[in-house]
Structures are given as structure tokens and as C-alpha cells.
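In: What would the 3D arrangement of this be:
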Amino acid sequence: MNAKEPRGPNEKLGALLALAGISNAGLARRVNDLGAQRGLTLRYDKTSVARWVTKGMVPQGAAPHLIAAAIGAKLGRPVPLHEIGLADSDPAPEVGLAFPRDIAAAVRSATELYRMDHAGRRAGGGGIWQSLAGSFAVSAYATPASRWLITPADSSVARSGEDGGTTVRVGHSDVAKLKDAAQEARRWDSKYGGGDWRASMVPECLRVDAAPLLLGSYSDEVGRSLFGATSELTRLAGWMAFDTGQQEAAQRYYIQALRLARAAADVPLGGYVLASMSLQATYRGYADEGVDLAQAALERNRGLATARTMSFFHMIEARAHARAGEDKAAGAALAAAEGWLERSRDGDPDPSWLDFYAYDRLAADAAECYRDLKAPRQVRRFTEQALSKPTEAFVRSHGLRLVVSAVAELESGNLDAACEAGTRAVEVAGRISSARTTEYVRDLLHRMEAYGNEPQVVELRERARPLLVAPA
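Out: This is a model prediction of the structure:
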């Protein structure tokens, strides 16, 4: 917790603290709490903050980024280090948040993010993402979503490689390798969770394989395919970060994935990225913004996407409405999702990234909607349908469905059935690497606290203990 030498009063930090309405003691508490979320033991107090403001002392390590995150959370927007007078600390949290209009700038923005992630991983532990703890801000999605809605495709993406890039000539075979990598990563992620080492190789693939291709030479046709494949991989990297609890990394990957989808002129893929953003926003407690993002995906894809794709987007919309407590809107979105799914046919040109979506997935998400709406009878009905076809290909989804089933049984007063489903969920969670699944289990145990002395609850808690104390 040592600080660098004083530089004179930090007027920028003082002014922004006043704007945010945060006291010195309040900032210290927020920074300590954000550090604890990333396993850091920090003991800053109001005197520490006073030194930062009046003497210009700069705390070392992750502290500058935690300060920016704490103020940003209060203001409801990202706060870059230069705005609080701490821009000489690395790494810059702005990386990955830009959505450039210019295609060359878009390539630089994406490849810079890939390099930053690599530097963080080499640093060990949480690396850069640990430094950016808590820096997720849903407002960062506003500009990307609006620019994509206004212009969902670039006019041309052909590149000669003369503007600082390499001389490698990119062909369809290069793009095919990226698509194969994405398909393999999706398979491992579904089966073993975003933290599985085989799935987590996606960021390395982006840095080592995709980035040099983006900086190479290609025709407009090949470039569109290249940007599409790279967008898929980048969205996957974001999804895996989301699944393992690295929300700040997920947000940056999603923004770059959306920009690359625009370069690919792939509107359904852009909608898929927006749907991923919507789920994250909803999961983080920003359900209204989640509705907006899902509806943006729907609006641009009318008349373009397949029936199955439109069904998926409506299902994501329903999740956000349900989390916001809007039962009628959630019901309408679910009905629309079911209607579109009934229209789909085996011969439809559905995108490969949607191969997981069928009625059992719709039923699973419907169950979660009704869980949020506190309708346990509906939860049980849809969960039974979701669990009717267990498959080893989607282990994580099966585990999540078991937890939702346990919650429904608990709210219906069936403690034994809830503990039975919970036990099965814990067994599944122990076989995968997914912080999201662990959080579902944690929430279930929290709901069971009122039955804390019941033998079956005690047994379930003991079974879950290794899962809950293990690093996410």
C-alpha cells in the first residue's frame, strides 16, 4: 500500500470526489471493498485519501484503478485514470471500451485489447483484470449500441496492409481456422465452463492468430469473413470472462465483438453480441438497460434473422423484463419467443453459433423468468421440460437448471425435493469451472438459511463447502 512521491495537490481527484458526493472515508471504504472482491487486503482510510488529494500521493498497485472504479460506480459511467489525475499508472482502463467509426481504428482497438489481456495473464493471478476490479459500467454500452443501430455495416473493409500492418495475405483458409477454433471453444465452454483451460485459450488465439490477420492484407470479401470469425471469438472471450466472474473483461470483449460484427456486415451476429450484453447488464442488476439492448438486437434484425434467431432475442428480452419485475412484458416476450421457435424449420440457414438453442433452452430461461417473478408453479413446469433431455454436451446449463429447480421446490415448500435437486447441482458444479454456477448455488444456500438446522440442509451445505471456498 505504499504510495509514490507527492506531486502537489491532485485537484482533479478532489473535484471528481465532490462531484460524485463521496467523502474521504467513503472512498476509502469503497476501494477496500473492491479490493476484497479480488482477494486484495487493503486498509485505506480517510487519511490515506486526504494524502492523495492534498499532497498528490499516488497509491501503488491496483489502487488507482479501484479509485476510478469506485467513483465511476457512483457516477454511473466509466472514469478513466486521467480524469482523476492518476493517468501515469498502468494499465489504462480505457482499453477495449472504444467503438471507433473508422475501420482502421477499430482494428487497433481490438488488437490492443488482445495484447492487454495477454500482458495481464503473464503478470500472474488476476493480472490486469484484477487491477480493473469492479470497473463494469453499463453506460459504456450506450455509444456502441447506438452506433451499431445507426450504421450496422461498414462500407468497405478491404486492407492493403500498408498502414503499419504486416504483409501477410489473408485467405479463406485462414478464416476457416478461426471458425474451427470458435466452434471447438464453444463446445468446451458449454461442457466444462468458461474457466476450463481448453476454453480459456480463446484470448491467446485472438492475440496469436486473429490479430496478425486483422493487421494483414485482404479483399473486402475475405475481410468480411475475417471480421465475422474474429467477432465470434471475441464474443466468446467475453462470454467466458462473464461466466468466470470477470465482468470488466467481458464488457470490453463484448464492445469489440460488436464493432467487429459491424465490420463483417453481419447483423444477426451483432444482435447476438447485443444479447450477450443484455444478459450481462441484467445479471449485474441493470434490467432496464438489458431490455434496451435486447430490443436493439430485435429491431435491427427484423426481416434479416432466421426465426430461431429472433426467438432467441425475444427470450433474452424476456429475461430482462422478468428481472425488472415486469410480468406482462416478460410473458409477451416469452410468447413471442415460443411463436418464432415454432416457425423455425430444420432447413433454415441458422447461424452456427446458435446451435445450442432449442425448446429445452427456451424452457430453462422461461423457468428463470418465472423464478424472478416469484411464480414457483410456473418455474416447476418449465424446469421439468428443461430437464427432460439432460445432455453431456451442455453440462453447465444442466447444473444451472438444477439450481433453478431447487429454488422452485423450496418456494413451494418441498424442502426434501429442493435439497435433492441442490445436491445434484453441486455435483455438476464441482465438475466445471464456472463462477456463475457457483453463484447460483450460493444463492440457493442463502435462500435455505431459514432451514439451517434441518439435517438435509446441513448435509447440502457441507457438500457445497469445497465448491464455495475454491477460487472462482
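In: Could you use CA atoms for every contact and neighbour count after this?
Out: Noted.
In: Contacts only, for the closest residue in space to T423 that isn't next to it in sequence.
Out: Counting by CA to CA, 6 or more residues apart in numbering, T423 lies nearest to L460, which is 6.1 Å off, once chain neighbours are set aside. By CA atoms under 8 Å, 6 or more residues apart in numbering, L460 lies in contact with C419, G422, T423.
In: Could you also give me the structure for this second sequence? I'd like to compare it with the first:
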Amino acid sequence: MGGNEQLAALMRQAGFLREDGSVGLKVFARAVGEQAGRTYTHTYVRRWLDGMIPRDEQTRRAITDALAKRLGRPVEPHEVGFGGSRKVSPDLGLSYPDKALDGVSTLGGLWQADLDGLTTLLSAPANVAAWNEASLSWLVSTRHDLISGTGRRRIGPADILGIRSTTEMFDRLDGQHGGGHARRSLVEFLRTDVAAVLQGTYTDEIGRDLFRVTAQATLLGAWMSYDAGLHGLAQRYFIQALRLAESTGDRLLGASILDAMSHQATFLGNFREAANLARAARMGTETAGSALALAHFYAMEARALARLGDAAECDRAMSAAVSQFERRNPDSDPAEWFGYFNEAELAAELGHCNRDLGRAVDASTYASQSLGPSPSGYVRSDFFATMVLADAYLDQGDAEQACEVALGALQIGEQLKSARCGAYVDEFKQRLARLGNSRAVSDFIEQAAHTRLWRPQDARTVPSRGGLPRS
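Out: Prediction:
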């Protein structure tokens, strides 16, 4: 993995970087500083050459202006590897890479295209065949990747810790404010800081830890993109995260990514594919020793089967989820990232399933158990569970109670930027319309009209049936 060869080539062409390897980094730093009206050092230039893209537009423009001044012609951002006016294959990221390093290169392209706002990817739909290919490739893989880097910067445990702690910060923001809140900032972190670390030098042992935390950070980027309604882009991030996870030998991490892909497939109405993705996750990890993970995989399978209307198979999967959950030992479970999957989360999953099977009373019971006597602290999760409860009351014919609960959900949702939240609201509207008008309904609509999520939004995807996945 090299650095930013496009920038290096233009620096050589402009005389800032000589062919024999000697460098004039300080000279280039001064030239950029003159254009920006601020001071840069040779350390900044070294980072740019290593592949880090400056976050601020002023610095990026100063770099191209400094090169343009020396070359005597305009220099566009994409010429120095900073994106801009360039074409990207509409299939970028859909294929499951044969080699781990190919996946790293693909991710770099996805991150940059995302930041450039290329509609080719941002508006792309999900591809059903890509789910099938990725899950099968992961399930039957016998590859053993050798992971090492040979760049200028030496990478160690502190770099791994930095990526992990930053990812955890973005994860908290996602749960509190939705995927649309800080998604771009996460992608900028991936494209600059993480990309620069990937281009460093490290041993195979450090490399596996690095690829693991990168896979986890990319998985979060996929979740946030999915939550923001960018489904084709999210699918690509899921697939590339899965390939990174495979290269580390961490089967549980890979299975959790398939589990997330199942989540998205159910949301988009691809129920059979969703069930198969959850089954693949389970089949690939049955001997991994994580009852908590198996419980979640069964729950995802149940969610898809409920949407298919297959009550018998859904009941089987729900029963298996409960059985595995009762066997869990959170203190020693190897899939520590499923630690959030507690009694409230399981109840929420069962609430969704029963709602979609037409068991409104059971759905309201489980949704109420999920919400408990006080908020969970996961704002978006509380919103989803509250909307399921409102749906269940509507299905029981209790419009007044349903509207009261839904209004509480809308108030929770005021701080969320989430296309999925909007889809839950749109579905509630459809259910409400079937009841006809009443004083309770008209009073609710008058109050709801003042909330952000009740107003029509773009980029919402409403599945053909209820049961939208929970975060």
C-alpha cells in the first residue's frame, strides 16, 4: 500500500519532489502556507504524501493552488487524490474482494466518493445478488491473509486504541442522534486518519488488530448510512467490512456484519434474503461459543420470517433466540459488542415479530417490557420500541392510547436524524388512516404536525409490511 501517488507525482512535476527521492517538503509547506495565509510544516506535507486528506477546504485548495502556481496551469482536486470531478464505477464496493488489500483500496475509493457526494453511489439501491455473493464467499472461505504494511509511519497499539475509542464516540452519537447526525464526520475520520494508518508499516499481528478495528469502524459507517437512507452505499460498506473481518480470522465479527446485512435486507423488503443472511451468520459461528450472538442471529431470522408471514418458522426462531439468550454469560462472551443485547432488546425484537404476525396483544406486552419503567439511554431504540407499541394499540382498535404513545415517540424523535425513524412514522400514518377520523385522531394530528418527523421527508423507504428493524 503506497501513499498519495497522485500528489507525489504532481509535486515531482512541479519540482517540489525530486526523482532521486530527496525531498523539498519545507519548500512545499511554505508554498502552501502562502496560498492559505497560515503556517504549515514539513510534517503536514509528509502526512499528505502518506495519504491523509486535509479535512478543511482551505488547505485542500491551497495545495492545488501552490501546485498550479508552479505548473502554470489549473490543478483540480481529483488530480492530487482529493476527489472532485471524477467518475466512479457504479459497481464500486459491491464485489467481495479476493485479496484483503484489494478491499482496503476499494474502501478508500468508497470513502472518497462518499465525501465527494457522488450521486452514483449515494442514490444507488441495494443489490440482492451482492448480499448472496458476500455471504457465500465468507461462509466457505479457506483463505489465510498475510497482513502487513510497508509505509513510512510505524503503527503500534496506540494507533489501534485511537481508532477504537474514536469509533466508540461515533457509536454513542449514532445511538443518541441517528445516523444522519455525524455520519460524514465518521467518513472523514476513516478517509483521513484511518487511511493514513492503513498505509503505515506494521507486523502481521498489529495488522490483524488494525483490520479488525477498521472493520468495526466501517461497520458503524454502514449502519449510519443505512439509518440515513443511503442503502446502496451502506450495503457496499457492509460488504467491504465483512472482507476485512474475514482477513482477521474473527468469525464472530464477520457474522455480526452478516447479521447487520440481514437487518437492512428486512427493512428493504428482501425477507428471504434477510433470513438467509441471518442463517449464514449462525452457521458460520455455531462453535464459536457465543450464546449472545446466536440469540441475536435467531432474532434477526425471526424478524424476516415474521414479515414473510411464516408464523410456524418465526415461532421456532423466536424460541431458539430466547433459549440461547438464557444460556448467555455476558462476562465471558467472546462477542462483547453484543453486550447491549439485554432483556429489553430481546423484548423489542419479540414485540416486532408479534406485531407483524398480527398478535397485537402480545406485541404490546413485549414492547412495554422493552421500554420498562424508564428510558434505556438509547434514544433511537426507545423511539422504535415506542412506535411498535403505538402500532400494537392501533391494531387493537385503541386509537386514543395509540395516539398518546405515538406523540411521545415523536417527542423522543425530535433529536434524531434518521430515515428509519421517518419510515416508522410513515407506516403509523398508514395504519392510522385505516381507522378513519375521530376526535382523538384529529387532536393527535394537530399536535403531531408540529414535530419534525411527522412532516414529509425525502429519502424515506417504507417497506411493504410492518416490522422495521431496531438499531
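In: Got a TM-score for the two of them?
Out: The TM-score (TM-score structural alignment, normalised by the length of the second structure) is 0.75; 372 aligned residues with a CA RMSD of 1.9 Å.
In: hmm, back to that, what helix or strand is the residue nearest to T423 of the first structure located in?
Out: Using DSSP states H and E, L460 of the first structure sits in helix 455-469.
In: For that helix, list every residue counted as buried.
Out: Q456, V457, V458, L460, R461, R463, A464, L467, L468 (16 or more other CA atoms under 10 Å).
In: What residue in the second structure is paired with the third one?
Out: Right, the one you point to is V458 of the first structure. Here V458 of the first structure is matched to S442 in the second structure, going by TM-score structural alignment.
In: got a list of what that match touches?
Out: So S442 of the second structure contacts nothing (CA under 8 Å, 6+ apart).
In: In the second structure, which helix is the longest?
Out: helix 204-227 (DSSP state H).
In: Average offset of the helix or strand following it relative to the first structure?
Out: Sequence-wise, the next helix or strand downstream of helix 204-227 of the second structure (DSSP H and E) is helix 231-248. Mean deviation of helix 231-248 of the second structure from its aligned counterpart in the first structure after superposition (mean CA distance after the TM-score superposition for the first structure): 0.8 Å.
In: In the first structure, which residues correspond to helix 231-248 of the second structure?
Out: By TM-score structural alignment, helix 231-248 of the second structure lines up with residues 247-264 in the first structure.
In: Tell me how far the matching stretch lies from the chain's centre.
Out: Averaging C-alpha positions (CA atoms, centre = their mean, to the nearest Å) puts stretch 247-264 of the first structure 10 Å from its chain's average.
In: Map A20 of the first structure across to the second structure for me.
Out: Using TM-score structural alignment, A20 of the first structure pairs with nothing in the second structure.
In: A20 of the first structure against I71, yeah?
Out: Yes. The criterion here is CA atoms under 8 Å, and A20 of the first structure meets it with I71 at 6.7 Å.
In: neighbour-wise, which of those two wins?
Out: I71 (26 against 15; other CA atoms under 10 Å).
In: and the strand or helix carrying the more buried one, which residues are buried?
Out: Element membership of I71 of the first structure [criterion: DSSP H and E] is helix 63-75. Buried residues in helix 63-75 of the first structure, defined by neighbour count with 16+ other CA under 10 Å: A63, P64, H65, L66, I67, A68, A69, A70, I71, G72, A73, L75.
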